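# Dropping the sequence and predicted coords here.
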Amino acid sequence: MAGTVENFAVIYQRACERKGGELAVKALTSQPLPAAKLAQLPDSLLLAELTKKVFQSGFVWRVVRQKWPGFCELFFDFDIEKVLLLSDEMLEQKAADPRIIRNLNKVFTIRHNALMIYDVQQTEHSFGRFIADWPSDNIIGLWAYLKKHGARLGGNTGPYALRAVGKDTFLLTQDIEGYLRAYGVFDGGINSQRSQQQIQQQFNLWQQQSGLSLQEISQIVALSCGDNQLGMQR
């Protein structure tokens, strides 16, 4: 049954009890990049990470990692301007190359997401700066931006890409969703705007209580419940 959501100190204590103490929990959690460092990341790296997460979605991550050198070779190390020069015919040819995962629809997302980055560059110093400056207390707004302006970046794909590049964000894993539902933080579809606003508010409250990043809070909540095993990252 739904009940009053626990103070974060209670969640943290349970995570320590389940995982073997504070040192163990500390070893299982990580921090996001400082905003200044995130802002300095090259936009080619950001396009690469978006692409990696698009191809990993619904697929075996190990295979994506194995073929990643082929992606870098075929797409000019994800240079934004060079990718934008690729015609439909060129993309079709690359999508048939055995050095990468041959999925035409996903290959087309590379150019689409390069265009999203290029559009941001016209008004911002860089896409990295744009991401770095986005307030984490409305991280769901950045999720929505990626979903609206990018390609195949909805659901967990956008958030996982943000986590990978170092942007402070929580993730809606099965463990975390289960906890939030059990305590009645939201009761609708997890991807609805209303539900995500309610979830954001709860994470903001936990951040006020703990002084930790959203990333650390997300990981600790996952470690405090569910079936996760020692060593898993959230």
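That came through, no problem. Just so we're clear, the structure is a prediction, and the values are computed from it rather than from any experiment.
# CA atoms for contacts and neighbours, from now on please.
Fine.
# Tell me which helix or strand the residue of the chain most remote from its centre sits in.
Within the chain, residue 89 marks the point farthest from the mean C-alpha position, 30.7 Å out by CA atoms, centre = their mean. Remark: residue 89 resides in helix 88-95, with elements defined by DSSP states H and E.
# Please compute how far that helix lies from its chain's middle.
If you compare the mean C-alpha spot of helix 88-95 with that of the full chain, they lie 28 Å apart, counting by CA atoms, centre = their mean, to the nearest Å.
# next up, a second structure to put side by side with the first:
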Amino acid sequence: MEAVIGEDGVPRCGWAGGPGPMRDYHDDEWGRPVTGESAYFERMTLEAFQSGLSWATILAKRDAFREVFAGFEADVVAAYDDADVERLMNEPRIVRNRSKILATIQNARATLAQREHDGLEELILGFAPSAPSAADATISPESVALAKELKRRGFAFVGPTTAFALMQALGLFDPHVPGCFRQAAP
């Protein structure tokens, strides 16, 4: 894969070539490290909801996800009950998938449990690859290992592909294609 020159003359990853939310996400967020439990929990949740859908769909609904999942505060989401699940299943502004909603609540509870250890952020950072993956990769040995460890610790909807996308989004490695203006200098 190669960078694509946008109408603004800037080379970017091909999926972000045109103006709009996808390009804004690429330019401002994707592959940049974040800090804090809520930021990690949000990205894990959004990557799980994206599974089987386009990222553009998730970006368009992100503000609603943030609202209905209490700003991704794990303490609040972990306390959601059956009535909350039904409320979310009836919320037209988000992806209404019962398995993904239940996984988000389960993941909030698992996030709380991680506080007894080093926390969610440190857990995920512990799987940062030592070398970048190919630009067209969808899994890596590290994402397979991260998914396995997350599942072992009680997380759901976190397979190797979702874990890889999470690692990309969080900037655990530079996910940008050669020539993209956001690609880190070697």
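That came through fine. No experiment lies behind these values; they were computed from the predicted model shown.
# what's the helix holding residue 89 of structure 1 aligned against in structure 2?
Applying TM-score structural alignment, one finds that helix 88-95 of structure 1 aligns to the residue range 82-89 of structure 2.
# what's the mean deviation for that stretch versus structure 1?
Here stretch 82-89 of structure 2, set against structure 1 after superposition, deviates by a mean of 1.7 Å using mean CA distance after the TM-score superposition for structure 1.
# Determine the set of other helices and strands touching the strand or helix carrying residue 14 of structure 1.
With secondary structure defined by DSSP H and E, residue 14 of structure 1 is part of helix 8-19. In terms of contact count using 3 or more CA pairs under 8 Å, 6 or more residues apart in numbering; DSSP states H and E, helix 8-19 of structure 1 is assigned the packing partners helix 22-28, helix 193-210, helix 214-223.
# Residue 66 of structure 2 against residue 77, yeah?
No. With contacts defined as CA atoms under 8 Å, residue 66 of structure 2 does not count as touching residue 77, sitting 11.1 Å away.
# Skipping adjacent residues, who's closest to the residue nearest the centre of structure 2 in space?
The centroid of structure 2 falls nearest to residue 43 when counting by CA atoms, centre = their mean (3.3 Å). Spatial nearest neighbour of residue 43 of structure 2, excluding adjacent residues (CA to CA, 6 or more residues apart in numbering): residue 166 at 6.6 Å.
# Can I take it that that neighbour is in a helix?
Yes. Looking at residue 166 of structure 2 with DSSP: H, G, I helix; E, B strand; the rest coil, it is inside a helix.
# In contact with it, which residues?
Residues near residue 166 of structure 2 by CA atoms under 8 Å, 6 or more residues apart in numbering: 43-44, 47.
# any idea how far residue 47 of structure 1 is from the counterpart of it in structure 1?
Residue 166 of structure 2 maps onto residue 161 in structure 1, with residues paired by TM-score structural alignment. Plainly put, residue 161 of structure 1 is 10 Å away from residue 47 of structure 1 if you go by CA to CA, to the nearest Å.
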